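Asks: got a structure for you, letters missing:
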């Protein structure tokens, strides 16, 4: 089961890659690749499942502490993120404004993975733009230990998932199309339901 889920990464990674190739050829802006963005949701769901699979019982049984979990997650995310960020700074010649202080604010937001909480493209796509997904993962990892009491039964997770999902869908409906990406697509809080779906799938996996 785990190997099968993991192997799907290649398929959805190719969908995401293809969805970004529209700048090369218009073919990639249609058909299979046009919906490539769903690959991001898949990876968030997969993250919820894998994290629950590896850590839920350990945290419930106090075999590891919240601190140990967070340190492991930070060590996995930040070093590589900082490396790619500095490479982007050196090679990308990124300019946000003539004001040095403005540049520094954008850089610090990216450095701390808080840039996607600001619904402006020059923030959430600044420097190394794919890192916006790491901002979401950071929130998931921070919240996961606090979800452990709710994770004892799938019903409790559903009680959390349903209202958040309704708010997100409703909010997207009333948000102007050109602002949806900033407020709903890259925002870590509004991507949280994806992660919870992964945790719910882990409950289903345990059931069988």
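Replies: Cool, got the structure. The shown structure was predicted, so the numbers you read here are calculated from the model rather than taken from an experiment. Numbering: from 1, shown residues only.
Asks: CA atoms for contacts and neighbours, from now on please.
Replies: Noted.
Asks: my guess is residue 81 contacts residue 131. True?
Replies: Yes. At 7.3 Å, residue 81 counts as touching residue 131 under the criterion of Cα atoms under 8 Å.
Asks: which one of the two has more residues nearby?
Replies: residue 131 (21 against 18; other Cα atoms under 10 Å).
Asks: OK, contacts around the more buried one?
Replies: 81, 113, 125 (Cα atoms under 8 Å, 6 or more residues apart in numbering).
Asks: got a list of what the first one touches?
Replies: For residue 81, the set of contacting residues under the criterion of Cα under 8 Å, 6+ apart consists of residue 131.
Asks: for the last one, same thing?
Replies: Under the criterion of Cα under 8 Å, 6+ apart, the contact partners of residue 125 comprise 116, 131, 132.
Asks: contacts for stretch 39-58 next, please.
Replies: 5, 9, 12-13, 15-16, 64, 137, 140, 148, 151, 191, 194-202.
Asks: show me which positions of that stretch end up buried.
Replies: 39-53, 55-56 (16 or more other Cα atoms under 10 Å).
Asks: distance between the longest helix anywhere in the chain and the chain's centre?
Replies: Longest helix in the chain, counting residues (DSSP state H): helix 66-92. Relative to the centre of its chain, helix 66-92 is centred 14 Å away, using Cα atoms, centre = their mean, to the nearest Å.
Asks: do the same with stretch 143-150
Replies: 17 Å.
Asks: list the buried residues for it?
Replies: For stretch 143-150, using 16+ other Cα under 10 Å, the buried residues are 144, 145, 147, 148.
Asks: put this next to the previous one:
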């Protein structure tokens, strides 16, 4: 990575820590059944880390691939790199989650999910909001947005027109 971007690694680490602390806060509050415990409220702001990741991801994709804009021959390598970066690890973790769910008696087991939900989860297509809040599949929502962003940026690589630029920057 370009030495100028090293500080972004630090910011990424801070944002990751914020997200982990927020999720940890929710777990601890749930286990203690103390949602109003003041000490736990310290980490409530950690959701900002997710937004930061989205902004950072957009910046890095643009920074790295700005010279590819309007060059259709760069589209396939761009998509391949994005696919390899996201799907193999995601499918591995999702597969493990589904496997564990097969042996679970919890109300959120795989048996409670429709084929449509599973297919959307595998392909990283957006899910219904109720699934996001109540299902082990729902935690993939950030990757759904990331893949959507990759597709939009891919269109800019294919065709660098004013209309695509306007849509993307909007």
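Replies: That came in fine, so what should we check first? All of these numbers come straight from a predicted model, not from anything done at the bench.
Asks: excluding its own residues, what touches the helix or strand just after the longest helix of structure 1? List them.
Replies: Sequence-wise, the next helix or strand downstream of helix 66-92 of structure 1 (DSSP states H and E) is helix 100-111. Helix 100-111 of structure 1 is contacted from outside by 82, 85, 95, 96, 97, 115, 123, 124, 126, 127, using Cα under 8 Å, 6+ apart.
Asks: in JSON lines: those, plus distance to residue 207 of structure 1.
Replies: Below are the contacts of helix 100-111 of structure 1 laid out as JSON lines (distance: Cα to Cα, whole Å):
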{"residue": "82", "distance to residue 207 of structure 1": "40"}
{"residue": "85", "distance to residue 207 of structure 1": "42"}
{"residue": "95", "distance to residue 207 of structure 1": "52"}
{"residue": "96", "distance to residue 207 of structure 1": "51"}
{"residue": "97", "distance to residue 207 of structure 1": "54"}
{"residue": "115", "distance to residue 207 of structure 1": "38"}
{"residue": "123", "distance to residue 207 of structure 1": "42"}
{"residue": "124", "distance to residue 207 of structure 1": "39"}
{"residue": "126", "distance to residue 207 of structure 1": "43"}
{"residue": "127", "distance to residue 207 of structure 1": "43"}
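Asks: check those residues and tell me the two furthest apart.
Replies: Of all pairs drawn from the contacts of helix 100-111 of structure 1, the one with the longest distance (Cα to Cα) is 82 and 97, at 22.0 Å.
Asks: so which of these two has more stuff around it?
Replies: residue 82 (16 against 9).
Asks: OK, contacts around the more buried one?
Replies: Applying Cα under 8 Å, 6+ apart, we find residue 82 of structure 1 in contact with residue 111.
Asks: could I get the full set of helices for structure 1?
Replies: Counting by DSSP H, the helices of structure 1 are 2-19, 31-34, 38-51, 57-60, 66-92, 100-111, 121-124, 132-147, 154-174, 177-180, 192-207.
Asks: figure out which of those helices is closest to residue 25 of structure 1.
Replies: Comparing these by Cα to Cα, helix 2-19 comes nearest, at 10.2 Å.
Asks: of the contacts of helix 100-111 of structure 1, closest to residue 31 of structure 1?
Replies: residue 124 (27.2 Å).
Asks: nearest residue to the closest one in space, please, no chain neighbours.
Replies: Excluding the flanking residues, the one nearest residue 124 of structure 1 by Cα to Cα, 6 or more residues apart in numbering is residue 116, at 4.4 Å.
Asks: sorry, back to before: make a markdown table from the helices of structure 1 and add distance to residue 25 of structure 1 to it.
Replies: Listed next are the helices of structure 1 as a markdown table, based on distance: least, Cα to Cα, whole Å:
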| stretch | distance to residue 25 of structure 1 |
| --- | --- |
| helix 2-19 | 10 |
| helix 31-34 | 12 |
| helix 38-51 | 20 |
| helix 57-60 | 47 |
| helix 66-92 | 23 |
| helix 100-111 | 30 |
| helix 121-124 | 24 |
| helix 132-147 | 25 |
| helix 154-174 | 29 |
| helix 177-180 | 23 |
| helix 192-207 | 30 |
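Asks: for residue 50 of structure 1, see how far away the residue of structure 1 positioned farthest from its centre is.
Replies: Distance from the centre of structure 1 peaks at residue 98, with 31.1 Å (Cα atoms, centre = their mean). Separation of residue 98 of structure 1 from residue 50 of structure 1 (Cα to Cα, to the nearest Å) stands at 44 Å.
Asks: what do you get for residue 10 of structure 1?
Replies: Residue 10 of structure 1 is 16 Å from residue 50 of structure 1, by Cα to Cα.
Asks: residue in structure 2 paired with residue 142 of structure 1?
Replies: When structure 2 is aligned by TM-score structural alignment, residue 142 of structure 1 is paired with residue 151.
Asks: what about that match, how many residues nearby?
Replies: 15.
Asks: which ones are touching it?
Replies: So residue 151 of structure 2 contacts nothing (Cα under 8 Å, 6+ apart).
Asks: and for residue 82 of structure 2?
Replies: residue 150.
Asks: kindly state which residue of structure 1 is aligned to it.
Replies: Alignment note: residue 82 of structure 2 maps to residue 73 in structure 1; criterion TM-score structural alignment.
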